[in-house]
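A.B. asks: Make a model of this:
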Amino acid sequence: MSKQTGRRHLAGLTAWDRCAVMGVVNVTPDSFSDGGRWFDTTAAIKHGLDLVAEGADLVDVGGESTRPGATRVDEEEELRRVVPVVRGLASEGVTISVDTMRASVAEQALAAGAALVNDVSGGLADPRMIPVVADAGAPFVVMHWRGLLEGGNVRGAYDDVVTEVVDELHARVEAVLEGGIAPDRIVVDPGLGFSKDAEHDLVLLAHLDRLLDLGHPLLVAASRKRFLGRVLAGPEGSPPPARERDAATAAVSALAAHAGAWAVRVHEVRATADAVRVARAIEGARAADEGAEGAR
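C.D. replies: As a prediction, this is how the structure comes out:
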């Protein structure tokens, strides 16, 4: 499958000619990388606008931490956190993804102006999620998920991580299609860091072509994750704090863009926005050179 196939237009959203940049707004007190920094509605809206100014093409708003060991927030609180931020950003013309496992939050966020639903459970956590998204006609991110990360890195054993993740994602995509979501509105995400250790994450990134073979746009969400900390620390060192992993995140963004990812999800936008544009320029130069070679 070509890179352009991996970046095919996702119905209902702008078509970008390169890997898109999804900026993250965590309206939570306990996110692993920036918990509490944007917990206030006004601060969260300003942060979202700042991310767009720095080069984000769309903004992912979430009100519940999915870090290992996090306690789930109740529905009313998640709604209180998320919906006003979505409404405020939508009023400024921002393209918004809502990061939630609850159908009620997705439904109200879509009504408030969100354009995309990013469910880390792929619709498994709430049986109402798929019907709600299908009825709204919204694009839907299907992430590889093996359950909530309660008690650590749950169910993270694999014989062949790439084959198993691809097969499990394929099965989940089939279920989503059967639930009424159109094939041109589905995005797949390998779920880096979710029931996976650093070696699993790196192998998946080395085989993004296998994920693209599923036939849907690919979202890569590597930003500041544990595997980057392990890589930067080396065999004997201590992993740097999450906010010191942005250069490594930008490196992954460039590689994902080169491989054909539809979008990358990141906390710090500017470096990744530069990285994906450089990747696109190199891709364009290669295509032009190959075209010239063929004309000779």
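A.B. asks: contacts and neighbour counts: CA atoms only from here.
C.D. replies: Noted.
A.B. asks: counting contacts, what elements does the particular helix or strand that has V24 in it pack onto?
C.D. replies: Using DSSP states H and E, V24 maps to strand 20-26. Counting contacts by 3 or more C-alpha pairs under 8 Å, 6 or more residues apart in numbering; DSSP states H and E, strand 20-26 is packed against helix 41-53, strand 58-62, strand 263-266, helix 269-295.
A.B. asks: Mind doing that once more with 10 Å?
C.D. replies: Applying 3 or more C-alpha pairs under 10 Å, 6 or more residues apart in numbering; DSSP states H and E, one finds that strand 20-26 makes contact with helix 41-53, strand 58-62, helix 75-90, strand 96-99, strand 219-220, helix 246-259, strand 263-266, helix 269-295.
A.B. asks: Output the ones you listed as JSON lines; include the columns mean neighbour count and distance to V132.
C.D. replies: As requested, the helices and strands packed on strand 20-26 are exported to JSON lines (neighbours: other C-alpha atoms under 10 Å; distance: least, C-alpha to C-alpha, whole Å):
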{"stretch": "helix 41-53", "mean neighbour count": "19", "distance to V132": "25"}
{"stretch": "strand 58-62", "mean neighbour count": "27", "distance to V132": "18"}
{"stretch": "helix 75-90", "mean neighbour count": "20", "distance to V132": "16"}
{"stretch": "strand 96-99", "mean neighbour count": "27", "distance to V132": "13"}
{"stretch": "strand 219-220", "mean neighbour count": "26", "distance to V132": "21"}
{"stretch": "helix 246-259", "mean neighbour count": "22", "distance to V132": "30"}
{"stretch": "strand 263-266", "mean neighbour count": "26", "distance to V132": "24"}
{"stretch": "helix 269-295", "mean neighbour count": "16", "distance to V132": "30"}
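A.B. asks: Let's see this one next, to set against the first:
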Amino acid sequence: MRLHVGCAMWQLKSWQGRFVPSSGDRLRAYAGWCNAVEGNTTFYATPSLDTVRTWAEQAPADFRFVLKLPRGVTHGSHLSDVSALPEFLRVIEPLGERVHALWVQLPGSFGPGDLAVLARFLRHLPDHFRYAVEVRDPAFFHDPHRLEDTLATVGAEWIPFDTTEFFRTPPTSDAERDAWLKKPRMPLRTAALTDRPIVRYLGRDAEDRTVEGWRKWVPIVADWLREGRSPTFFVHTPDNADAPGLCRRFHDEVRALVPALAPLPTPLIPEDDGPPTLF
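C.D. replies: Purely as a prediction, here's the structure:
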């Protein structure tokens, strides 16, 4: 029984000396705090094979990467041009089982009328990977069964991006104002389709607001674990300054309901700034 928690990245300037060292193996240090990460960088550029080999060396065997497919595939061509996929799939091979799912994030312009395109795309993907789809058109949530049926044909998961707490009240910081303009206002979805549900959650810069917003998720994730599922929960805040510690706090809150849940690893101490703090 494992709950994986993680952030949108494994290094951030504000984390240096606190969660990760200022230089060196930052992924290795991050993996002491969290046991999963969103692979957002692969959306913008396919990394080199040597880079991915370095990731594989630093990440433990039970670490999870949820890697976003290249934007040229999902956004630039609406899934019609897959010429970048063979190289992308070749490059990520060193990660092996650490690739928990390949993440198909679709733009807001991709709506329910494009489901046939999505179905065709998913059917032609290699079946030795797991897939998870994130949609940004709210119309999918009005009649979710059509998308659910499409995903079920290939055993793919639907990734909800819970932004409800973030948009509940106006922004109060520069980071929140920036996120207010960029993040999608998505309806709340709490259903899982597979044995590996994935949730993206956006809180606020204030820790108490972030924790308040995820309260509904704690019993849901606990129930998933009791059902034999293996969930992954990603914690975002507008500045992400405290995200690794918040991930551990979420894990602790779920573990309080499910004592059989294995604890997270003990964090590594950044060599350049003494013992880190959780919050």
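A.B. asks: what TM-score comes out when they're superposed?
C.D. replies: Between these two chains, after superposing, the TM-score reads 0.47 (TM-score structural alignment, normalised by the length of the second structure); 200 aligned residues with a C-alpha RMSD of 5.0 Å.
A.B. asks: right, so of the helices and strands packed on strand 20-26 of the first structure, which gets closest to V173 of the first structure?
C.D. replies: strand 219-220 (14.2 Å; C-alpha to C-alpha).
A.B. asks: got TSV for the helices and strands packed on strand 20-26 of the first structure, with distance to P131 of the first structure too?
C.D. replies: Compiled in TSV, these are given as follows (distance: least, C-alpha to C-alpha, whole Å):
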stretch	distance to P131 of the first structure
helix 41-53	28
strand 58-62	20
helix 75-90	18
strand 96-99	16
strand 219-220	22
helix 246-259	31
strand 263-266	25
helix 269-295	33
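A.B. asks: and A198 of the first structure, which of those is closest to it?
C.D. replies: Each of these has some distance to A198 of the first structure by C-alpha to C-alpha; the shortest is helix 246-259, at 13.7 Å.
A.B. asks: Now do the closest one: which elements does it pack against?
C.D. replies: Packing partners of helix 246-259 of the first structure (3+ C-alpha pairs under 10 Å, 6+ apart): helix 3-6, strand 20-26, helix 198-206, helix 208-212, strand 219-220, helix 226-233, strand 263-266, helix 269-295.
A.B. asks: Mind putting these into TSV with distance to V52 of the first structure?
C.D. replies: Listed next are those as TSV, based on distance: least, C-alpha to C-alpha, whole Å:
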stretch	distance to V52 of the first structure
helix 3-6	24
strand 20-26	8
helix 198-206	26
helix 208-212	27
strand 219-220	18
helix 226-233	25
strand 263-266	12
helix 269-295	8
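A.B. asks: Show me the helices in the stretch 101-250 of the second structure, by range?
C.D. replies: Taking DSSP state H, counting those that start in this stretch, the helices of the stretch 101-250 of the second structure run over residues 115-123, 139-142, 144-152, 174-182, 207-214, 217-226, 243-257.
A.B. asks: Which of the helices and strands packed on helix 246-259 of the first structure sits closest to E78 of the first structure?
C.D. replies: The nearest among these, by C-alpha to C-alpha, is strand 20-26 at 11.3 Å.
A.B. asks: That closest one vs helix 75-90, what angle?
C.D. replies: In terms of direction (axes from the mean of the first three to the mean of the last three C-alpha atoms, to 10 degrees), strand 20-26 of the first structure departs from helix 75-90 by 130 degrees.
A.B. asks: Pull out the buried positions in strand 20-26 of the first structure.
C.D. replies: Buried residues in strand 20-26 of the first structure, counted by 16 or more other C-alpha atoms under 10 Å: A20, V21, M22, G23, V24, V25, N26.
A.B. asks: What separation do you get for the first one and V141 of the first structure?
C.D. replies: Which is A20 of the first structure. 14 Å (C-alpha to C-alpha, to the nearest Å).
A.B. asks: Check A292 of the first structure too.
C.D. replies: The value you get for A292 of the first structure to V141 of the first structure, if C-alpha to C-alpha is used, is 38 Å.
A.B. asks: If anything else comes up later, I'll come back, but that's it for now.
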